[in-house]
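> Fold the following and give me the result.
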Amino acid sequence: MPRRGRPAASDCDPALSAPADASDGLLGPAAIRSLAQQLDLRPTKQLGQNFLHDANTIRRIVRTAELRPDDVVVEIGPGLGSLTLGLLPAAAAVTAVEVDPRLAEQLPRTVAERSPACADRLTVVTADAMRVTELPGAAPTALVANLPYNISVPVLLHWLERFPSIRTALVLVQLEVAERLAAAPGSDAYGVPSVKAAWYADVRRAGAVGRPVFWPVPNVDSGLVRLTRRQPPAGDRAATFAAVDAAFATRRKGLRAALGGWAGSPAAAEARLREAGIDPTWRGERLSVTDFARLAATDPVQAG
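From the prediction side, this is the model:
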């Protein structure tokens, strides 16, 4: 297990023991390909494996995360360890959750070789991130990750729900997903991810990331999203999310029609919308998460 107090900077400084071919101990393109060859690793789209290899991008991610010295960071999908090596000096501990057993087994070795003074800050958990409900050691306070693009939104929402100790998150996702997560009501990109993320946190874009910093190079652009935990709206989360899902299932319909199945009938939906002070002719993209929570809290019996 890693130490939970942060040692002096000189005790965990990757630059002190970095290999000659590395930048601050971080993994460059040659090191990434060499590790992949050693592991006989062929990145798969199924696991969303696109590995960061640009030191400047890694430093930028760590800097943008604004970690505290006592933060316990969870990293989902550490892969070959590029971002992990950047995170270790910036926090008290890093828990890396990796689904691929080969990568999970290799990660401690990579850290021990390239940043031995930081090795005791790392804990590796071999697991599917969507199935993790508890972690060893202290509760995580920050989430920083290059999330697998194919499951980025479900993973993010799962961790925000299961680990309320996470006060801040910085995630690298497909650019289109970044736009959706941070979208405001009324905008074209606003939808289910926007509303559900807003239940847990204030969400904002934190910049774009180019394709060449990954191996293999993805066929989509990427973006950073920063989330800061806040008090959720008054109401029941599950009931609110059910209303959100129904409202956006048919985006072109007004809320009276879109929520007909959810409420039992279009007439019942209209009654609940009016009780919540919402115009039944509006579409879901006009409602904030607070509006949805207020709608979910209306009385279905009276509406019927």
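> Only C-alpha atoms from now on, for both contacts and neighbour counts.
OK.
> outside of stretch 134-145, which residues touch it?
Residues from elsewhere that reach stretch 134-145 (CA atoms under 8 Å, 6 or more residues apart in numbering): 1, 4, 65, 67, 71-78, 83, 163, 165-172.
> buried sites along that stretch?
Residues of stretch 134-145 classed as buried: 139-145 (neighbour count, 16 or more other CA atoms under 10 Å).
> The residue nearest to the spatial centre of the chain: which element?
Centroid-nearest residue in the chain: L156, 3.9 Å away (criterion: CA atoms, centre = their mean). Taking DSSP states H and E as the criterion, the element that holds L156 is helix 152-162.
> Alongside the first, I'd like the structure of this one:
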Amino acid sequence: MSDAPSAPRLLGPAEVRALAAELDLRPTKQKGQNFVIDPNTVRRIVRESHITGDDVVVEVGPGLGSLTLAILEVAKSMVAIELDEVLAARLPQTIAEFAPDQAANFSLVISDALKVTELPGPPPTALVANLPYNVSVPVLLHLMALLPSLERGLVMVQSEVADRLAAKPGSKVYGVPSIKAAWYADVRRAGAIGRNIFWPAPNVDSGLVAWTSRPAPDTTATREQVFAVVDAAFAQRRKMLRATLKPLAGGDGERAEAAIVAAGLDPQVRGETLEIDAFVAIAEHLFAGTAEAPARGEV
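Alright, predicted model coming up:
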């Protein structure tokens, strides 16, 4: 007889509804609760995430465990972050029932992902998640900053958010999420997800975003300073940089313009045309000799 572990059983519509009934669960829009009921979709997410048996995976918002079980089938180990205490209380039992041979590879953190400051176990190498749509960008950026060991990821988000994260300069949807994500990684669109694979079906379309980490820009400016420049540039999207950056220069328009010119740019340029490296260069000159980080520009 083979000693190879048995593959996890995945959740389908019947299993998801049975778990929800057991927990007297009524999914709410406020919590962004839309549970995946299609095993083929979670297999696709895991396949396109390119995780292997060497990976330590972090998942946010595991819910009832649909994607969790598919991750456990492939990954070396994983940690899931769940805010809902009712869902979190049931999840280990679900893992034990549906993936008994992989249960030892699973750990759970009951917390708001935005408030997590550390995770148990070895440093994670991949992020694979169906992110809560109402906080998807802040959660993604927080974990990218918190976990420098992450090498890549694949996340499901609202379709419009996926477009913004993967947008390039000049696109109508290029903006703050696009540039801040580019600080950490090369980001791309990785496909669309239909509404009927969820229960309840959301009233928005979903998309997959894949990313591969890259070294942070080599700069004397801090990340907070660069992000402050990004935030200011898009606070009034249609204005020229020399006007939008004036508040960061203490109201000194000449100083703001000088920083833009020193970065090799036309002061009449708009932020929507610039890549991350240009914002880095501006921040270097705008905050040269400044010890304190600006008030804006947090992750």
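> Return the subset of the buried residues of stretch 134-145 of structure 1 lying in helices.
Using DSSP state H, no member of the buried residues of stretch 134-145 of structure 1 falls in helices.
> With distance to R237 of structure 1 added, can I get those in TSV?
Converted to TSV, these look like this (distance: CA to CA, whole Å):
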residue	distance to R237 of structure 1
A139	22
P140	22
T141	22
A142	22
L143	21
V144	24
A145	25
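> So which of those residues is the closest to E179 of structure 1?
Of all the buried residues of stretch 134-145 of structure 1, E179 of structure 1 sits closest to A145, with 17.1 Å by CA to CA.
> Mind telling me what the closest one corresponds to in structure 2?
Residue correspondence to structure 2 (TM-score structural alignment): A145 of structure 1 is matched to A129.
> State the distance from that match to T52 of structure 2.
For A129 of structure 2, the distance to T52 of structure 2 equals 16 Å [CA to CA, to the nearest Å].
> My reading is that E105 of structure 1 lies in a helix. Confirm?
Yes. With DSSP: H, G, I helix; E, B strand; the rest coil as the criterion, E105 of structure 1 is part of a helix.
> now the strands for structure 1?
Assignment of strands within structure 1 using DSSP state E yields the ranges 51-52, 72-76, 93-98, 122-126, 142-146, 168-174, 201-209, 214-215, 222-229.
> returning to what we had before: report the angle between the axes of the helix holding L156 of structure 1 and strand 168-174?
Going by axes from the mean of the first three to the mean of the last three CA atoms, to 10 degrees, helix 152-162 of structure 1 is angled at 170 degrees with respect to strand 168-174.
> average distance between helix 152-162 of structure 1 and structure 2?
By mean CA distance after the TM-score superposition for structure 1, the fitted helix 152-162 of structure 1 averages 0.3 Å away from its aligned residues in structure 2.
> got the contact list for that helix?
Contacts for helix 152-162 of structure 1 (CA under 8 Å, 6+ apart): 129-130, 133, 166, 173, 177, 193, 196-197, 200.
> Could I have the PyMOL command that selects the buried members from these?
Applying 16+ other CA under 10 Å to these leaves a buried subset, and the PyMOL line that selects it is:
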select buried, resi 129+166+173+177+193+196+197+200
